[in-house]
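Student: have a look; sequence and predicted model below, questions after that.
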Amino acid sequence: FSVDLSIAASLEGRELVHSHTWYANLAGHFGKLLHGIPHVMTAHSLEPLRPWKAEQLGGGYALSSWAERTAIEAADAVIAVSGAMRDDILGCYPDLDPARVRVVHNGIDTSLYRPDHGTDVLERIGLDTARPYVLFVGRITRQKGVPHLLRAVRDIDPAAQVVLCAGAPDTPEIDREFRELYQELSAVRDGVHWIPQMLPRPDVIQLLTHAAVFACP
């Protein structure tokens, strides 16, 4: 992992602890306090913008929100994975010094993620290679908005197929909602393919290569 040059210069020659997401952020904060070393944290998402987590975690959502706020407001540097994430961080935590929040985009390993023009994965799934398809890859969570996509598909040109690489539902409730919407959709149009298991990376790359649209609702 590398931080941007200005962060690296300010912390040069010093041990530091780096954490991702609230699960580890509080541990990073404790490490800062115990050992007197800087804590750099990377924010991918923010608890105040995920109120549906209360549905999944109950009182644990209050705990995760406290852990994130405690760590982020005390961190020596905060890395946002995009400009929009930086805006969200400063909007959710106005007491945070903006000078401590820098943007470092996620890296992509181009030796792994490169076009795969084969069709064996598509054929195994049962896709019609002559028809375009809309692709979703992600967990079945409120954050991903998959139920919104299933409702919107009704208005997509029926010539298009839909591929849902969607699994690991957060709660039984959203699992049930997803399954009901999927069954309703499958009853009124063909070419809707649901893949609940996690596919190997090469399979996902081939699906991404051929997709007409990648949808992240």
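Tutor: Received the coordinates, thanks. Residues are numbered from 1 along each chain as shown.
Student: when you work out contacts or count neighbours from here on, use the C-alpha atoms and nothing else.
Tutor: Will do.
Student: and the longest helix seen in the chain, which residues are buried?
Tutor: Secondary structure of the chain read by DSSP state H shows that its longest helix is helix 172-188. Buried residues in helix 172-188, defined by neighbour count with 16 or more other CA atoms under 10 Å: 174-175, 178, 181-182, 185.
Student: let's bring in a second one:
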Amino acid sequence: MKKIVVFSNMYPSVEHPTYGIFVKNQVELLKASGVVIDIQVIDNPKAGKVNALLKYGKWFASSLIYLVGNRKNLTLTHAHYAFPTGYISLVGKRLFKLPYVVTLHGGDIDKMPKKSPRIAKLTRTILQEASHVITVGERLKQEVVTSFGVSETNVTVMSMGVDRTVFHPLERAAIREELGLPENEPVILFIGNLIREKGVLELVQAFTALQKQLPDASLRLVGSAKSAAFVEEVKEYITTHQIEGIHFEGTKTQKELAEWLAAADVLALPSYHEGFGLVALEAMAAGAPVVASDVGGLSYLLADGAGILVPAREVESLQQGLLQALSGDGAINVAKREEIVHEHSYEMILEKLLKIYGEIERTR
């Protein structure tokens, strides 16, 4: 294998260390195994039409120049997200006969094609011309096969994986002391972007109802305030209803997230939709019970008692799910949870990915 270039519209930087960290982690995993990789990525999370046009325009031009200069040294390209990122891989195939792999993360199938018929058509073309399509969840695979006409044999379900050297159980009392958390306080943890679609407001409402049974409980919200207006709405709700015990903890590094997960009594992930739900897998690896919406990849990840699934947007069901997890009454199938964590470990992910790359190289 000569060299691979990874294209991604999300990648971390010094200023934004968690932005697309899962892509960087996979790149580093591949490099450690001996694969030679270059990256052409966007590390600027700024939203807005003008920002989007500028950053995507600059990235596309840079990526095209890269392909022109390196086409003879490349085995294949690997795009994360179908559109717009996968489009540069499609261009590379048509201009230079470079095969490509595309990894789908959820929004590129659930949201992007619905923006316009042209994007939907391009997405279909990108997926159908790919040498292989990777989906982070089973539901996404079914969508790709049934709605975009991709052969089932050309699609592999493979999450971004969990690094068990980072996410694993820790001594709770010591970690809580380090984080300044009371030893006997029930801690409900949320990790993710603080946006409406993550079910944050419903979580606040469920927590409020839960306090009647567990007055000492606290809710810790960890993540980026991507929507300042929504965060203000949540804070106004908290103030208006005089809710105590809710703390906005800001963003954290991977190491810090692992500590918070090891210290928590339960991770809540009440998303409206979720391609896979990587943070739920990380919580499972850290030994934290997970209560999540029965949507997307979460429905498969937490099946058979590996976690507690509740209907999305239903506050009362969410409250009951949290109470069930906090009661510790055997609601979680620990053996099943461990089986799933092993299945999604970096070692297993690397094995699958290298097999896909190898098969493409052999058929060139």
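Tutor: Perfect, thanks for sending it. What you see is a predicted model; the values in this text were computed from it and never measured.
Student: next secondary structure after the longest helix of structure 1?
Tutor: The helix or strand immediately downstream of helix 172-188 of structure 1 is strand 192-195, counting by DSSP states H and E.
Student: and for S2 of structure 1, the neighbour number?
Tutor: Per other CA atoms under 10 Å, the neighbour tally for S2 of structure 1 reads 7.
Student: what's the answer for L127 of structure 1, then?
Tutor: By other CA under 10 Å, neighbour count at L127 of structure 1 equals 19.
Student: can you tell me what it aligns to in structure 2?
Tutor: Per TM-score structural alignment, the equivalent position to L127 of structure 1 in structure 2 is L181.
Student: over to E15 of structure 1?
Tutor: Aligned counterpart of E15 of structure 1 in structure 2: T75 (TM-score structural alignment).
Student: H35 of structure 1: neighbour count?
Tutor: Using other CA under 10 Å, H35 of structure 1 has 11 neighbouring residues.
Student: just Q213 of structure 2 next, same as before
Tutor: Residues near Q213 of structure 2, counting by other CA under 10 Å, number 10.
Student: give me the secondary structure label for it.
Tutor: coil (DSSP: H, G, I helix; E, B strand; the rest coil).
Student: give me the secondary structure label for the match of L127 of structure 1.
Tutor: Applying three-state DSSP: L181 of structure 2 is coil.
Student: what strand or helix carries A325 of structure 2?
Tutor: Per DSSP H and E: helix 315-327 holds A325 of structure 2.
Student: output the contacting helices and strands for the helix or strand just after that helix.
Tutor: Next helix or strand after helix 315-327 of structure 2 toward the C-terminus (DSSP H and E): helix 334-343. Judged by 3 or more CA pairs under 8 Å, 6 or more residues apart in numbering; DSSP states H and E, helix 334-343 of structure 2 is in contact with helix 278-286.
Student: so the helix or strand that the helix it packs on is followed by corresponds to what in structure 1?
Tutor: With elements assigned by DSSP H and E, the helix or strand that comes after helix 278-286 of structure 2 is strand 290-293. Mapped onto structure 1 using TM-score structural alignment, strand 290-293 of structure 2 covers no residues at all.
Student: how about strand 290-293 of structure 2: buried residues?
Tutor: 290-293.
Student: identify the residue of structure 2 aligned to V153 of structure 1.
Tutor: Match for V153 of structure 1 (TM-score structural alignment): F207.
Student: leaving out the residues flanking it, which one is nearest to R176 of structure 2?
Tutor: In space, and not counting its chain neighbours, R176 of structure 2 is closest to A263: 5.7 Å by CA to CA, 6 or more residues apart in numbering.
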